[in-house]
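*Asks:* no sequence on hand, only this structure:
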């Protein structure tokens, strides 16, 4: 019996030990699971943070790449536009003819901030400004748009009568800076002045006998007016077409003789069958020298061009 009790007690101790070991293992497993869960959460949070940082760092690069693309597009457009300019001085005025030609394969749309589409600045040999196209002018403030098709041109013409503050500038060498002023091209803002040309030219001496000559009319019927400073208030004219004289030498009397400037107006009539089929009718005004009868102070005026 005593031996039986000893066996029973030994079995109870063994059972108690197993229970304690199970609880300890369960506790260890629970702690391990919690630790693993916390580590997984930390790794997930870190991955999310790294992804967010990566996206944020990538965003400025995309903006930069987009800006770069726009800049290249504008530069390409600018390179396909060719500006040319010609300065044509005459006795009484200088004419500025200039244009923008589209050498590309796509349409180009120019947007101007106002009615002023260009500027012309003329300077003398000393670099002093003697003329500015926009001075004293008013322009509409509405945006103006011009389209240039491929291989086509946008042309401009302007003139200046050599006047500065009511007096004619001195003859000599001058420079003209011609600038076309679009603010946008195909919707992209233009910061600089890419369409600018500078040309040198000579202003001639004033004609001593004729000035402010104007011609009105067409098809053989013309009215010519102007001012003349001629001896005894008389001068001559004729008309030719480059091959023959059509209107023979004809005298004209002005309102007063030299040294004053006298006004004149006369008509030129040419029969239809005498008009050229192609070429230019040119009027020549001139004086006859009182000394030797030679032709002096010639001035050539275009009446009309036929094509």
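*Replies:* Received it, and whenever you're ready, just let me know what you need. From a predicted model like this one, the values you see are computed outputs, not experimental measurements.
*Asks:* from here on, just use CA atoms for contacts and neighbour counts.
*Replies:* Fine.
*Asks:* hmm, residue 198 is touching residue 174, no?
*Replies:* No - assessed by C-alpha atoms under 8 Å, residue 198 is found out of contact with residue 174, at 10.5 Å.
*Asks:* which of the two has more neighbours?
*Replies:* The neighbour comparison of residue 198 against residue 174 (other C-alpha atoms under 10 Å) goes to residue 174, with 19 against 15.
*Asks:* quick one: secondary structure of that one?
*Replies:* Put simply, residue 174 is strand when judged by DSSP: H, G, I helix; E, B strand; the rest coil.
*Asks:* against residue 197, how distant is it?
*Replies:* The gap separating residue 174 from residue 197 is 14 Å, by C-alpha to C-alpha, to the nearest Å.
*Asks:* now do residue 185
*Replies:* 19 Å.
*Asks:* repeat that for residue 304.
*Replies:* 31 Å.
*Asks:* between these two, who's got more neighbours?
*Replies:* Taking neighbours as other C-alpha under 10 Å, residue 304 and residue 197 compare with residue 304 leading, 19 against 16.
*Asks:* helices and strands around the helix or strand harbouring that one, which ones?
*Replies:* According to DSSP states H and E, residue 304 maps onto strand 295-306. Helices and strands touching strand 295-306, by 3 or more C-alpha pairs under 8 Å, 6 or more residues apart in numbering; DSSP states H and E, are strand 210-218, strand 279-288.
*Asks:* of the ones you listed, which stretch is the most buried?
*Replies:* The highest mean neighbour count among these, using mean count of other C-alpha atoms under 10 Å, belongs to strand 279-288: a mean of 20.
*Asks:* packing partners of that strand?
*Replies:* Counting contacts by 3+ C-alpha pairs under 8 Å, 6+ apart, strand 279-288 is packed against strand 234-240, strand 295-306.
*Asks:* pretty sure residue 267 is in a strand, no?
*Replies:* Yes - secondary structure of residue 267 (three-state DSSP): part of a strand.
*Asks:* let's bring in a second one:
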């Protein structure tokens, strides 16, 4: 009996173990089997953003930011029209391509014949040089909206224009090439000269005036018209901008630019240098410190209507020029005080700086009664019938900087140093106080006599801590 019982229990235990093993294996299998999911692959197109092309600019000492020269063709068409309420439409085409279109009004409406004059300007970069340019004049039918009573005009003036019930006597009365430029100029009294050339041949020339004269940069916006019959062949056109030297009458600071559908690089083009920007928690976007020399010249002049001219030179190089007026005109002696500012970046260290004072003869345009002043104060200035007692009354260095400051009540301090020696110090105020960022525009004047040797200058901008009285957030900038 005991033997049977033990056998049954043993069999039960073995069976249970087998069952547990099966269940465990099955559960583990379910755990390890990944769930079936539908995978979708999303393809993202690789689109590269294209940066807009920047317009090329041309620069030298007298002109800057001069954009590419824009070339257009301008036509004037005249004739008579007998159209409903005087209204007509036009389309300029090159082959089947529409270049431009518009509408206008004759002097009278139908059934009377009215006169019209239509000016059409077409940018050359829209044209294909191989196909003729035409303009279609027509009315639009009020019911159908279709073009009716059309006449076609060849803008090159070839062939006669057929007339119809709506248009007669239509012809091209003028055809010009237009050259347009924009930019800035730093020229005497704002006056600059230009010449349009085809090879060595001058096609057009003249002068223009910037919005301001030197030493300021004035805006230039000029359009030059040239009759098309003056332009021959395929030789490229160029535009020259320049000043005329007061003494020699020669062209100086000449800037030569190509006139084409696509302006190409030119050897006189200079890329503008970007200012290096430094910052800390209190100052940011600080430009490079600009250093200038400022002189005040005083004396007496006996001049026609009190007017005199001056030219600042270093050797034969003209650094700056301008004009001024004495307190009285000749034959009386009037006093004058002339302030002259010269950027150090325009001067050479080894040559003396001089200023020439003179009158301009009304008849010949030549310089007369000239006196020369050494701006370093060396030697006496000779006097003549027009100038006497001329001297350099003051000579200073000016350091100027622009940027932004985030300082308590907008107040910051500055110190100009040469090595460890403080040349000038003071404080300034930004346009807004902290926590906002305010605009900073600081010019500091220093006596030239305080600057010695070749050791470089630095400008320190900082805040003063209210508790300790120490300089904090100091920013050190080199002065070039």
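*Replies:* Nice, thanks for sending it over. On a predicted model such as this, the values are computed, not experimentally measured, just so you know.
*Asks:* next, the TM-score between them, please.
*Replies:* Scored against TM-score structural alignment, normalised by the length of structure 1, the superposed chains reach a TM-score of 0.36; 154 aligned residues with a C-alpha RMSD of 4.7 Å.
*Asks:* quick one: the strand holding residue 304 of structure 1 to strand 279-288, angle?
*Replies:* 160 degrees (axes from the mean of the first three to the mean of the last three C-alpha atoms, to 10 degrees).
*Asks:* in strand 295-306 of structure 1, which residues are buried?
*Replies:* 298, 299, 301, 303, 304 (16 or more other C-alpha atoms under 10 Å).
*Asks:* farthest pair within the residues you listed?
*Replies:* 298 and 304 (18.8 Å; C-alpha to C-alpha).
*Asks:* what about the helices in structure 2?
*Replies:* Using DSSP state H, the helices of structure 2 run over 2-32.
*Asks:* what does structure 1 give?
*Replies:* 2-79.
*Asks:* distance check, residue 66 of structure 1 against residue 72 of structure 1.
*Replies:* 10 Å.
*Asks:* do the same with residue 17 of structure 1
*Replies:* 82 Å.
*Asks:* and if you look at residue 176 of structure 1?
*Replies:* Counting by C-alpha to C-alpha, the gap from residue 176 of structure 1 to residue 72 of structure 1 is 31 Å.
*Asks:* quick one: which of those two has more around it?
*Replies:* Shown here are residue 176 of structure 1 and residue 72; by other C-alpha under 10 Å, residue 176 has more neighbours (20 against 12).
*Asks:* wait, isn't that one in contact with residue 130?
*Replies:* No - counting by C-alpha under 8 Å, residue 176 of structure 1 stays clear of residue 130, with 10.2 Å between them.
*Asks:* identify the contacts common to those two.
*Replies:* Common contacts of residue 176 of structure 1 and residue 130 (C-alpha atoms under 8 Å, 6 or more residues apart in numbering): 121, 122, 123.
*Asks:* who wins on neighbours among these?
*Replies:* Ranking these using other C-alpha under 10 Å puts residue 122 first, with 22 neighbours.
*Asks:* thought that one was touching residue 177?
*Replies:* Yes - using C-alpha under 8 Å, residue 122 of structure 1 makes contact with residue 177 at a distance of 6.4 Å.
*Asks:* still on that earlier bit, wait, which of the helices and strands packed on strand 295-306 of structure 1 is closest to residue 83 of structure 1?
*Replies:* strand 279-288 (29.3 Å).
*Asks:* now that closest one against strand 234-240, angle please.
*Replies:* Counting by the same axes, to 10 degrees, strand 279-288 of structure 1 lies at 160 degrees to strand 234-240.
*Asks:* number of nearby residues for residue 97 of structure 2?
*Replies:* For residue 97 of structure 2, the count of nearby residues is 11 (other C-alpha under 10 Å).
*Asks:* same question for residue 238 of structure 1.
*Replies:* Around residue 238 of structure 1 there are 18 residues (other C-alpha under 10 Å).
*Asks:* can you check residue 98 of structure 1 too?
*Replies:* If you count neighbours by other C-alpha under 10 Å, residue 98 of structure 1 ends up with 20.
*Asks:* how close does residue 20 of structure 1 sit to residue 29 of structure 1?
*Replies:* Separation of residue 20 of structure 1 from residue 29 of structure 1 (C-alpha to C-alpha) stands at 14 Å.
*Asks:* mind listing the strands for the stretch 151-300 of structure 2?
*Replies:* 167-185, 191-198, 201-209, 218-227, 237-244, 251-259, 283-284, 290-301 (DSSP state E, counting those that start in this stretch).
*Asks:* nearest to residue 475 of structure 2, out of those strands?
*Replies:* Nearest of the strands of the stretch 151-300 of structure 2 to residue 475 of structure 2, taken as C-alpha to C-alpha: strand 283-284 at 7.4 Å.
*Asks:* now residue 240 of structure 2. Nearest residue, chain neighbours left out?
*Replies:* Residue nearest to residue 240 of structure 2 in three dimensions, not counting chain neighbours: residue 256, with 4.5 Å by C-alpha to C-alpha, 6 or more residues apart in numbering.
*Asks:* so how far is residue 311 of structure 2 from the one you found?
*Replies:* Residue 256 of structure 2 sits 25 Å away from residue 311 of structure 2, going by C-alpha to C-alpha.
*Asks:* same question, residue 4 of structure 2
*Replies:* If you measure residue 4 of structure 2 against residue 311 of structure 2 using C-alpha to C-alpha, the figure is 134 Å.
*Asks:* among those two, which residue is more densely surrounded?
*Replies:* Between residue 4 of structure 2 and residue 311, residue 311 has the larger neighbour count (other C-alpha under 10 Å), namely 19 against 9.
*Asks:* using TSV, lay out the strands of the stretch 151-300 of structure 2 together with distance to residue 321 of structure 2 and mean neighbour count.
*Replies:* Rendered in TSV, the data for these read as follows (distance: least, C-alpha to C-alpha, whole Å; neighbours: other C-alpha atoms under 10 Å):
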stretch	distance to residue 321 of structure 2	mean neighbour count
strand 167-185	14	19
strand 191-198	12	20
strand 201-209	16	14
strand 218-227	15	17
strand 237-244	12	20
strand 251-259	13	19
strand 283-284	35	22
strand 290-301	13	20
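*Asks:* could you pull up the residues touching the closest residue to residue 88 of structure 2 other than its chain neighbours?
*Replies:* Nearest non-adjacent residue to residue 88 of structure 2, counting by C-alpha to C-alpha, 6+ apart: residue 139, 5.2 Å away. Going by C-alpha under 8 Å, 6+ apart, residue 139 of structure 2 touches 83, 87, 88, 89, 147, 148, 149, 150.
*Asks:* picking that back up, dump the helices and strands packed on strand 295-306 of structure 1 to JSON lines, plus distance to residue 225 of structure 1.
*Replies:* Converted to JSON lines, these look like this (distance: least, C-alpha to C-alpha, whole Å):
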{"stretch": "strand 210-218", "distance to residue 225 of structure 1": "5"}
{"stretch": "strand 279-288", "distance to residue 225 of structure 1": "11"}
